[in-house]
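Trainee: Need the 3D shape of this:
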Amino acid sequence: MREVGKLKVDRGIMSRLAGVAGAAREAERLGYDGCWTAEINHDPFLPLTLAAEHTTNVEIGTSIAVAFARNPMTVANVGWDLQEYSQGRMLLGLGTQIKPHIEKRFSMPWSHPVQRMGEFVVALRAIWDCWHDGTKLSFDGDFYSHRLMTPMFTPEPQPFGSPKVFIAAVGELMTEKCGEVADGLIAHAFTTTRYLDEVTLPALSRGMAKSGRPRDEFQVMAPVFVVTGSEEPELAAAAAGARKQIAFYASTPAYRTVLELHGWGDLQTELHRLSIEGQWDTMATLIDDEILEAFAVVAPVDRLAAALRTRCDGVIDRVMVRLPASASEATVRAFLDEVRGG
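Mentor: Model (predicted):
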């Protein structure tokens, strides 16, 4: 458990280049601690160059970049450059994606994802150590080998060190590996407080014990579904949207373990069947209030900060939220101040 009261609040920013600079400037002006891009239908790294250029304080990160679509050397290069250009504000968030995407979309190999991801991060650190300390590059693993680094291809020294590495994880094995080799965990939005307490944090502790690191040297970042609004119609609309998102994730076999912990395993089976049939609207009706409140923070906007702190305190170090577009700048600032205990 971390020290209560040190919560950071982040927001996602779009990856389309035309809007990145404005979104990053706005995040910094409003007082967010970090802004993150996602690798969905655009590259996650290129927008961060613009975000770094147009801000001075807010941290920038990928949530996530697909590790297995790349190799450690290419990721080491872009992470190193963004760390230097942002003057030490880069957070490198990596995820595995799933086998069909890696093999059929990216045309890359898939095997032993937990071991491969762990080795990927260790290889990154070996490369960065070579660049930072001048040590000989000699990394040989089961999946990656990096043994050549001549002066021509060595980046210039920079004073900010290597970026912190986060790994996206849901299952126990990947979470444990994250605790062993990474600087932070990116939890999935499809996560409950109970799952964090009973599965995620114990697995992290086992991993950190292997590498001998204390909890205060590690960060847990969690995107959180937020259902809020100033009036009842706005709350109802937000709840309807959250039910659809939760139903979508709940239909995915990879996340069944989260539901099973709560005794909702049969729901995953039914939602998966409905998803195959394309009955998306029907799926949302199966997400009752109990399930909604397990996965989402549900509160009017004037009580949202307190509800979010209740969800996060002592467990999560930084939270990524999306407030309603209707929220005024004053409302956002007050929310951020209250969440952080100001």
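Trainee: make it CA atoms for all contacts and neighbour counts henceforth
Mentor: Noted.
Trainee: In terms of secondary structure, what does the helix or strand that contains residue 222 contact?
Mentor: For residue 222, the host element (DSSP states H and E) is strand 219-223. If contacts are counted by 3 or more CA pairs under 8 Å, 6 or more residues apart in numbering; DSSP states H and E, strand 219-223 sits against strand 184-186, strand 318-320.
Trainee: and for comparison, fold this next one:
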Amino acid sequence: MDLYEYQAKELFGRHGIPVPAGRVAATPAEARAAAADLNAPVVIKAQVKTGGRGKAGGIRTAAGPVAAEQEAERVIGMDIKGHVAHRVLVETATVPFEEYYAAFLVDRAEGGFLAMVSGQGGMEIEELAANNPDALVRLPIDPVTGVDQDTARLLAAKAGLPEQAAEVLEKLWKVLVAEDAVLVEVNPLICTTDQRIVALDGKVTLDDNSAFRHSWDYAEESDSLEARAKAKGLNYVKLDGQVGVIGNGAGLVMSTLDVVAGAGAAPANFLDIGGGASAQVMADGLEIILADPEVRSVLVNVFGGITACDAVANGIVTALGLLGERGHGTPIVVRLDGNNAEVGRRILSDARHPAVRQVSTMDGAAEMAARLAVGA
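Mentor: Below is the predicted model:
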């Protein structure tokens, strides 16, 4: 479960991590009142569970209450990569002297935890890792010993952070452990001109499996793509790309995400429809994916097994019929393989749906979907 920034900062505050003073507002009038109470220049920040808010115009400064109301009017209701901002965080504007990056996360490949710390914050971590990998300190963390004072000081020193940042790093680790989180990230973690270490942003992902141990009450906005998918029983994760992906089986879907990336485009989602790809399941999946304004093409990658490809093909045809005009505007690339693949392909060919393109290989299908998405 991903938290909104304001929720992550509430957790930080409870664990003694300094954060800017702020309040959540659901209306422009509430934003004005919050700015008046803070009695200082503020930042209006869209509360959505995705990155790129600044580039999309979802983070704005305001000199006072009137400006805060005006900026909140612009931000509330904004769609950022398929996420609608229903609230804003009105926060005291804090000028950084230096910006850092800090994160603790589950390292599934190694069966432990990983610390990532850098003296260069404020940019996407993928960009930092690609452009300057030496600037990112990675340190495996033993689940038993965790992050004590000495480990926190070592991380700070290796990454070039000031000594006082070690205390905050140690507390971030405590957030991860105490709250059963799989990710705790701050970007940027800043040092102010008066040498205070402050979490200027916050991202926390909680482990749903541990909900029985907590009294969490983090409701998802009902019109987010994730919430709509969950209501339909779909295993869906929103990503920041242009190619919608549907597959049957988590392993196949993960492989499909990789080949889409290798073909020069970015996947827009993870969507596993499982073994029973009925017409309704396929319709629900396509409806969710096509509701994402970032999606430029869809790749359906199915390997027939228990559910044969002819059943999947009939599901696709029926789903497109159920979707009507919504299923015509975005190209859909379909790759069927495995049990009854030839029959399934013939069903799709006979349907002659204008949105559907068939490709026999996964790599070829990914290349076509990528080409259609990026306009190459």
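Trainee: Superposed, how do the two chains score by TM?
Mentor: Once superposed, the chains reach a TM-score of 0.26 (TM-score structural alignment, normalised by the length of structure 1), with 169 aligned residues with a CA RMSD of 7.6 Å.
Trainee: now the strands: where do they sit in the stretch 51-200 of structure 2?
Mentor: Counting by DSSP state E, counting those that start in this stretch, one finds strands in the stretch 51-200 of structure 2 at the ranges 59-62, 79-80, 83-84, 88-92, 96-107, 112-118, 136-141, 181-192, 197-199.
Trainee: among those, which is nearest residue 371 of structure 2?
Mentor: strand 79-80 (23.7 Å; CA to CA).
Trainee: Go through the helices and strands packed on strand 219-223 of structure 1 and name the closest to residue 121 of structure 1.
Mentor: strand 184-186 (11.8 Å).
Trainee: For that closest one, which helices and strands make contact with it?
Mentor: Against strand 184-186 of structure 1 (3+ CA pairs under 8 Å, 6+ apart) you get strand 164-168, helix 172-181, strand 219-223.
Trainee: for those, which one ends up most surrounded?
Mentor: Highest mean neighbour count among these (mean count of other CA atoms under 10 Å): strand 164-168, with a mean of 25.
Trainee: Could I get the helices and strands packed on strand 184-186 of structure 1 in CSV, plus columns for distance to residue 46 of structure 1?
Mentor: Listed next are those as CSV, based on distance: least, CA to CA, whole Å:
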stretch, distance to residue 46 of structure 1
strand 164-168, 18
helix 172-181, 25
strand 219-223, 22
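Trainee: can I assume residue 256 of structure 2 is in contact with residue 245?
Mentor: Yes. Counting by CA atoms under 8 Å, residue 256 of structure 2 touches residue 245, with 7.5 Å between them.
Trainee: These two: which is more packed in?
Mentor: residue 245 (30 against 24; other CA atoms under 10 Å).
Trainee: follow-up on the earlier one: among the strands of the stretch 51-200 of structure 2, which is nearest residue 130 of structure 2?
Mentor: Closest among the strands of the stretch 51-200 of structure 2, using CA to CA: strand 136-141, at 10.1 Å.
Trainee: Same question for that closest one: list its buried residues.
Mentor: 136-138, 140-141 (16 or more other CA atoms under 10 Å).
Trainee: re earlier: name the stretch among the helices and strands packed on strand 219-223 of structure 1 that sits most buried.
Mentor: Mean neighbour counts for these (mean count of other CA under 10 Å) peak at strand 184-186, with a mean of 25.
Trainee: burial count for residue 296 of structure 1?
Mentor: 24.
Trainee: could you list every residue that touches it?
Mentor: 224-227, 242 (CA atoms under 8 Å, 6 or more residues apart in numbering).
Trainee: how about these in JSON lines, adding distance to residue 267 of structure 1 and neighbour count?
Mentor: Output for the contacts of residue 296 of structure 1, formatted as JSON lines (distance: CA to CA, whole Å; neighbours: other CA atoms under 10 Å):
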{"residue": "224", "distance to residue 267 of structure 1": "21", "neighbour count": "22"}
{"residue": "225", "distance to residue 267 of structure 1": "19", "neighbour count": "26"}
{"residue": "226", "distance to residue 267 of structure 1": "22", "neighbour count": "24"}
{"residue": "227", "distance to residue 267 of structure 1": "22", "neighbour count": "27"}
{"residue": "242", "distance to residue 267 of structure 1": "17", "neighbour count": "20"}
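Trainee: Could you save those as JSON lines and add columns showing distance to residue 133 of structure 1 and secondary structure?
Mentor: Putting these into JSON lines (distance: CA to CA, whole Å; DSSP: H, G, I helix; E, B strand; the rest coil) gives the following:
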{"residue": "224", "distance to residue 133 of structure 1": "39", "secondary structure": "coil"}
{"residue": "225", "distance to residue 133 of structure 1": "42", "secondary structure": "strand"}
{"residue": "226", "distance to residue 133 of structure 1": "44", "secondary structure": "strand"}
{"residue": "227", "distance to residue 133 of structure 1": "48", "secondary structure": "strand"}
{"residue": "242", "distance to residue 133 of structure 1": "48", "secondary structure": "helix"}
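Trainee: Cheers, nothing more for now.
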